[in-house]
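Trainee: Got a sequence here, can you model it:
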Amino acid sequence: MKKMTLTTKILVSLAGGIIVGLLLFPLKNIPFVEHYIIGFFLKLGGSVFIKSIKMLVVPLVFISLTVGSSAIGDTKKLGRIGIKTLSFYLFTTAVAITIALVLANIIDPGNGLVIESISKTSTVVSDSKSFVDVLIDIVPSNPISAMAKGNMLQVIFFALLTGMGLTILGDKVSKIKDLFDQSNDLILELVNLIMQLAPIGVFCLIATTFSTLGYQAMVPLFKYIMTTLLALLIHVLVTYQGLLYLAAKINPIVFIKKFIPAISVAFSTSSSGATIPVNLEILREKFGVSKSTSSFTIPLGASINMDGTSIMQGVAVVFIASAYGIQLNMGDYMMVILTATLASIGTAGVPGAGPIMLSMVLTQVGLPIEGIALIMGVDRIIDMNRTAVNITGDAVCTLIIAKSEGEDISGEVKAELI
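Mentor: Predicted coordinates for the structure are as follows:
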């Protein structure tokens, strides 16, 4: 096990948890199994892992967004390029999660999975508010109270405002910036430490699920995976390629052929940051994008463009709500879109942070965070695919921005442009 990567360990733990859970299922009413194996050992391992995730949510969001927004503030120096880039990334993120929510409601992957017996929770979906009240409530009257209560939209607002303030003050607050940068390094290391517990947590959580539900949990989980992958595919082929064709007049087939090396790196590493060099090389050498444009849009995209993660969050929200028998209304879905879009700024560069950031979205709409237990084990499978989606969006944005700025982006594919 020591020689395995974390991804492999989680997948092995997932398989082991399913097997153990199915073996325990016919024995679940035996007192020793019920009280000691399921009620003590499995509950202890799973609960500690979930509480560890909860512990990091607020500091992770606040610190990551503050650091991210302070860096994004520098885009003012790049004028309209910065505005275009930020608008593209936020727009496509909102579209991505909308696709996920619509598709998940049509397929309803959590249908047939009833888990109230696994985790009793007092969490309920809050009453729907008018749109103006939602906008008003984004501004916290007490940011410390917002953090304590886990009001994530208010935390996000305060973090973005803090980042903007740091940018405006510049060198006057260099020591505070350094403190936030160091705090960000610290919180990322804490995330890494918590993720080392993921194999144990996944094993215990999945084993508990299947020991209580038996085989009925397998079909909904498979539907969740397929729904997420289908939403990712639609976003890449329809949203990205549609925008690429309309705005940059580039043949989508040509783009995909030229971009396959970057997709392969993203799929194998599950890291947007690790794909930056090959992404830059392809855009500059195969499409002729200028160094000044690509050097800005690609690193920024690796920091804030999290369309794939947003899709996972959208499908997961519907899946968990259905599994717990909680009805979400249109106001709740709008809140998911808004929260996930804003949170995308702070998601990138945080290893294994997808499920952690999902807990923030679940908290905002009043869904049980314990529901993450159902998808944590298969998240690594989805992670590889959503990273490929993320970096594809970075490249599409770069090509569109370059085209809008009058650059000749034909490069060596001039004859293949539409």
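Trainee: When you work out contacts or count neighbours from here on, use the C-alpha atoms and nothing else.
Mentor: OK.
Trainee: Mind giving me the packing neighbours of the biggest helix by length in the chain?
Mentor: If each helix of the chain is counted by residues according to DSSP state H, the longest one is helix 43-72. Applying 3 or more CA pairs under 8 Å, 6 or more residues apart in numbering; DSSP states H and E, one finds that helix 43-72 contacts helix 152-169, helix 174-195, helix 198-213, helix 291-304, helix 330-347, helix 353-364.
Trainee: Who are the contact partners of the nearest residue to residue 236 once chain neighbours are set aside?
Mentor: In space, and not counting its chain neighbours, residue 236 is closest to residue 389: 6.5 Å by CA to CA, 6 or more residues apart in numbering. Contacts here follow CA atoms under 8 Å, 6 or more residues apart in numbering; on that basis residue 389 touches 232, 236, 307-308.
Trainee: Next, the structure of the following sequence, for comparison with the previous one:
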Amino acid sequence: MKSRFIVKAIVVGMVLGVALGGVLHSQLDAAGAKEISTYLNMITDVFLRLIKMVIAPLVLATLVTGVASMSGSGSIGRVGFKAISWFLIASLVSLGIGLVLANLLQPGTGLNLTVDPNQAVNTGLSAGSLSLPVFLSHVFPRSIIEAMGSNEVLQIVIFSLFFGSALAFVKGTGKSLIVDVLEELANVMFKVTDYVMYVAPFAVFAAIASTVTVHGLGMVMTFGKMVAQFFLGIALLWLLISLAGYLALGQRMKPLLSLMREPLLIAFSTASSEAAYPKTIAALEKFGAN
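Mentor: Sure, this is the predicted structure:
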């Protein structure tokens, strides 16, 4: 019931954001629109910061307890190998679909966005070449505190696997106070995530209102075509993933898709995989418990 309410509120926020952005764009000049857009983006930035605040402790708690609950190193290795294999195959399929659709549909054609040649533009992308030392430095953490502070999820996953494996060996078949504490931490962070998700409709409203305020309602249709093409690629990918999951899980695939509905809707509505990450973990934990 709560998840349905949040999803409905997100949809309402999208509609209201378009309406407010259209009104502000028609009433303000370019300088005023950019200033208002800056204030609106503050709400979205707060939401994304809250999401990032939740991710590190939630990933650490859930992965360590999950690995520690396995019977032995053999099961851990099998699960890890299957997870990595699935991730690599899904990534390759996703890249293939993206390359085919990008060449066929030419997304972004007609946007006619110009960049001031006298103004430096930061794309947020690293221009350095990828090498093995750079790759390893991003995979293996120097400090778990540093990894959690910078939200390096892959580094947190690596530490959690080592820590969970060692914890499983130390505790043997008995109980462990550390596992109990981490399970309680995971439950608390799931509740914190629920609180944070109440901010999602306001963040979506602010993000859309900010964009429409600067670019106008005409950009809604133009961006809409590009987003529709993106959703087409996502739909094709999920169709293939669902078919593969059905072959592997059989009828259990249906309850898994039902549990994944909320994180998927949140990811699409907020355009942020980080926003959906905590809910994805919760869905997988619930599916594994069943």
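Trainee: what number of residues lie near residue 194 of structure 2?
Mentor: 16 (other CA atoms under 10 Å).
Trainee: Please report the distance of it from residue 282 of structure 2.
Mentor: Distance of residue 194 of structure 2 to residue 282 of structure 2, computed by CA to CA, to the nearest Å: 11 Å.
Trainee: what's the answer for residue 135 of structure 2, then?
Mentor: In terms of CA to CA, residue 135 of structure 2 sits 29 Å off from residue 282 of structure 2.
Trainee: Go through the helix or strand residue 316 of structure 1 falls within and flag the buried ones.
Mentor: Assigned by DSSP states H and E, residue 316 of structure 1 belongs to helix 307-323. Residues of helix 307-323 of structure 1 classed as buried: 307-323 (neighbour count, 16 or more other CA atoms under 10 Å).
Trainee: Pick the most buried one from the helices and strands packed on helix 43-72 of structure 1.
Mentor: With neighbours taken as mean count of other CA atoms under 10 Å, those reach their highest mean count in helix 198-213, at a mean of 27.
Trainee: what inclination does the next helix or strand after that helix have with respect to helix 198-213?
Mentor: For helix 198-213 of structure 1, the following helix or strand on the C-terminal side (DSSP H and E) is helix 218-234. Interaxial angle, helix 218-234 of structure 1 versus helix 198-213 (axes from the mean of the first three to the mean of the last three CA atoms, to 10 degrees): 130 degrees.
Trainee: Show me what helix 218-234 of structure 1 is packed against.
Mentor: Counting by 3+ CA pairs under 8 Å, 6+ apart, helix 218-234 of structure 1 packs on helix 80-107, helix 307-323, helix 379-404.
Trainee: looking at those, which is buried most?
Mentor: helix 307-323 (a mean of 28).
Trainee: Can you tell me the centre-most residue of structure 1?
Mentor: residue 309 (2.9 Å; CA atoms, centre = their mean).
Trainee: so who does that one touch?
Mentor: Residue 309 of structure 1 neighbours (CA under 8 Å, 6+ apart): 344, 354, 383, 386-387, 390.
Trainee: Now distance to residue 300 of structure 1 too, for those, in CSV please.
Mentor: Putting the contacts of residue 309 of structure 1 into CSV (distance: CA to CA, whole Å) gives the following:
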residue, distance to residue 300 of structure 1
344, 12
354, 18
383, 20
386, 17
387, 15
390, 12
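Trainee: what's the most distant pair in these?
Mentor: Maximum pairwise distance in the contacts of residue 309 of structure 1, criterion CA to CA, is 14.9 Å, between 344 and 383.
Trainee: For residue 307 of structure 1, give its distance to residue 234 of structure 1.
Mentor: 12 Å.
Trainee: Name the nearest residue to residue 82 of structure 1, ignoring sequence neighbours.
Mentor: residue 75 (4.8 Å).
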